[in-house]
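Chemist: no sequence on this one, just coordinates:
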């Protein structure tokens, strides 16, 4: 099959008092040798973070870490002195490079939900960096907008060191769009909300959808849908 839907209920689960996490790929205590990533896409975590809690300082290196905030806000602090608050619908990117320590806190009075997306870089040992950007949902109505990208022509996106892109769109019920894939490329789709079809195959919010061997991806919204699509090289 060129379209594989991985239902949310069957993904890896991790639960503690402040964190309700679902892992699309092997991560932490969840291991499935058949789900180690798609190309350079190594991690897609669906995290629900309780109010006034979060991830205390911890290190990373040689990873492009994209955070998409679905609800609430996340507050970032790191060893480079960066700090910032990223709200729902917006994106932050941390390139861990030679090494960085960071913390991610929910300082809000409500649960914050995020997609945490890790992509392996083309180059090891880069200078670490962090950035954030607002991407109003109205600007994504009916069209995929590059949010984080290392691909040519995506000048408005937050930069990552990989021939890959994370794009986002919002679709009204009955609305559709088509995304072209270059030969040999593949994609991974996850909807934050809604229900939709990918080349005729139905998927629901928070399911993972792997697309391989297709030259085009047609997304049809069956109800209002907020979608992220990772356009990925082979591997």
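Modeler: Alright, I've got the coordinates. For clarity, every value in this text was computed on a predicted model and none was experimentally measured.
Chemist: going forward, measure contacts and count neighbours with C-alpha atoms only.
Modeler: OK.
Chemist: ok, residues contacting stretch 102-119?
Modeler: Applying CA atoms under 8 Å, 6 or more residues apart in numbering, the contact partners of stretch 102-119 are 40-59, 63-79, 162.
Chemist: which among those residues end up buried?
Modeler: Taking 16 or more other CA atoms under 10 Å as the criterion, what is buried in the contacts of stretch 102-119 is 40-51, 53-54, 63-78, 162.
Chemist: among these, which ones are in strands?
Modeler: 41-49, 53-54, 64-71, 73-78 (DSSP state E).
Chemist: in what helix or strand does the residue nearest in space to the middle of the chain lie?
Modeler: Residue closest to the average C-alpha location in the chain (CA atoms, centre = their mean): residue 117, at 4.2 Å. Assessed by DSSP states H and E, residue 117 sits inside strand 112-119.
Chemist: what angle sits between that strand and strand 73-78?
Modeler: Using axes from the mean of the first three to the mean of the last three CA atoms, to 10 degrees, the direction of strand 112-119 lies 50 degrees away from that of strand 73-78.
Chemist: check which element follows strand 112-119 along the chain.
Modeler: strand 129-133.
Chemist: for the closest residue in space to residue 189 that isn't next to it in sequence, what are its contacts?
Modeler: Setting aside the residues directly before and after it, residue 189 is nearest to residue 229 in space (CA to CA, 6 or more residues apart in numbering), at 4.4 Å. By CA under 8 Å, 6+ apart, the residues touching residue 229 are 166-168, 187-190.
Chemist: against that first model, consider the following:
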């Protein structure tokens, strides 16, 4: 089953400096039917205004993967990590028992990002943070795994997360198609970024999402040059 979640149907949080669209209901915000998918329970499409962002705040018992789509954000935490992440960068943070961090847009232009939250496979543990770049050339016509709870993915270069999921990205050119096989049990969430995409017979506009259940294989056809970001569930009991 492929459940279409159009961008215009998503819950929204708007502040003077933040425009966030929620692919999953969080608290009292979002549509009742936009339920979590396995360990995946937050996927926010965020835009930070210049010289704004979240100050130091706490997280615990959550895996957070952030993909920077345009502009740049600056991460800082109480474990001593600090980095400026430009477009085409990903960070993975395991909050563990607790971590305090800040995410700011210190630039003169807006920053756009996807922020993805996953329930941890096992509770507790020490906080952990890492980042890497993934250029458009590297992901051209194929999926690259950005972060994963699978040891083989990590050995191949993915950032480690403590969750039964993997986060991947591909860049597709207009008019191209690809077949993509999902891990069992075949559930995932996919977002079309920057362009239009057909997922089987479901037609996505830019920034639309689809929840995918009980599907072993997907046919993806790009109608524009675009990026596809997907979170795949790795185990039934995730």
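Modeler: Yes, it's here. Being a predicted model, the structure only gives us computed values, none of them experimental.
Chemist: distance of the closest residue in space to the residue nearest to the centre of structure 1 that isn't next to it in sequence relative to residue 109 of structure 1?
Modeler: Leaving aside its chain neighbours, residue 117 of structure 1 sits nearest to residue 44 (4.5 Å; criterion: CA to CA, 6+ apart). Applying CA to CA, to the nearest Å, the value for residue 44 of structure 1 to residue 109 of structure 1 is 25 Å.
Chemist: you'd agree residue 214 of structure 1 is in a helix?
Modeler: No: per DSSP: H, G, I helix; E, B strand; the rest coil, residue 214 of structure 1 lies outside any helix segment and is coil.
Chemist: burial of it, as a residue count?
Modeler: Neighbour count for residue 214 of structure 1, taken as other CA atoms under 10 Å: 17.
Chemist: equivalent analysis for residue 157 of structure 2, please.
Modeler: For residue 157 of structure 2, the neighbour count with other CA under 10 Å is 14.
Chemist: just residue 122 of structure 2 next, same as before
Modeler: Residues near residue 122 of structure 2, counting by other CA under 10 Å: 11.
Chemist: for the one 3 residues further on, same thing?
Modeler: By other CA under 10 Å, the residues close to residue 125 of structure 2 number 14.
Chemist: what's the answer for residue 36 of structure 2, then?
Modeler: Neighbourhood size, residue 36 of structure 2 [other CA under 10 Å]: 17.
Chemist: residue 134 of structure 2 too?
Modeler: 16.
Chemist: what of residue 200 of structure 2?
Modeler: Per other CA under 10 Å, the neighbour tally for residue 200 of structure 2 reads 13.
Chemist: quick one: map it onto structure 1.
Modeler: Matched by TM-score structural alignment, residue 200 of structure 2 corresponds to residue 199 in structure 1.
Chemist: for the residue nearest to its match when sequence neighbours are not counted, helix, strand, or coil?
Modeler: Taking CA to CA, 6+ apart, and ignoring the residues beside it in sequence, residue 199 of structure 1 has residue 218 as its nearest neighbour in space, at 5.1 Å. Recorded secondary structure, residue 218 of structure 1: strand (three-state DSSP).
Chemist: isn't residue 210 of structure 1 right next to residue 189, touching?
Modeler: Yes: at 6.7 Å, residue 210 of structure 1 counts as touching residue 189 under the criterion of CA atoms under 8 Å.
Chemist: okay, these two: which has more neighbours?
Modeler: Neighbours of residue 210 of structure 1 and residue 189, each counted by other CA under 10 Å, are more numerous for residue 189; the result is 23 against 19.
Chemist: secondary structure element for the more buried one, which one?
Modeler: Per DSSP H and E: strand 186-193 holds residue 189 of structure 1.
Chemist: the helix or strand following that strand - contacts with which helices or strands?
Modeler: Later in the chain than strand 186-193 of structure 1, the nearest helix or strand by DSSP H and E is strand 195-198. In terms of contacts (3 or more CA pairs under 8 Å, 6 or more residues apart in numbering; DSSP states H and E), strand 195-198 of structure 1 is packed against strand 201-204, strand 216-221.
Chemist: in CSV, list these along with mean neighbour count.
Modeler: Putting these into CSV (neighbours: other CA atoms under 10 Å) gives the following:
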stretch, mean neighbour count
strand 201-204, 19
strand 216-221, 20
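Chemist: closest to residue 174 of structure 1 out of the ones you listed?
Modeler: Judged by CA to CA, the one of those that comes nearest to residue 174 of structure 1 is strand 216-221, at 5.4 Å.
Chemist: tell me the angle the helix or strand following the closest one makes with strand 216-221.
Modeler: Scanning forward in sequence from strand 216-221 of structure 1 by DSSP H and E, the next helix or strand is strand 225-232. Here the directions of strand 225-232 of structure 1 and strand 216-221 differ by 160 degrees (the same axes, to 10 degrees).
Chemist: looking at the helices and strands packed on strand 195-198 of structure 1, which is nearest to residue 176 of structure 1?
Modeler: Nearest to residue 176 of structure 1, of all those, is strand 216-221, at 4.3 Å by CA to CA.
Chemist: check which helices and strands the closest one sits against.
Modeler: Strand 216-221 of structure 1 is packed against strand 176-180, strand 195-198, with contacts defined by 3+ CA pairs under 8 Å, 6+ apart.
Chemist: wait, residue 189 of structure 1 touches residue 205, no?
Modeler: No: assessed by CA under 8 Å, residue 189 of structure 1 is found out of contact with residue 205, at 10.2 Å.
Chemist: common neighbours of these two, please.
Modeler: Going by CA under 8 Å, 6+ apart, no residue sits against residue 189 of structure 1 while also sitting against residue 205.
Chemist: wait, residue 204 of structure 1 sits on residue 196?
Modeler: Yes: between residue 204 of structure 1 and residue 196 there is a contact at 6.4 Å, judged by CA under 8 Å.
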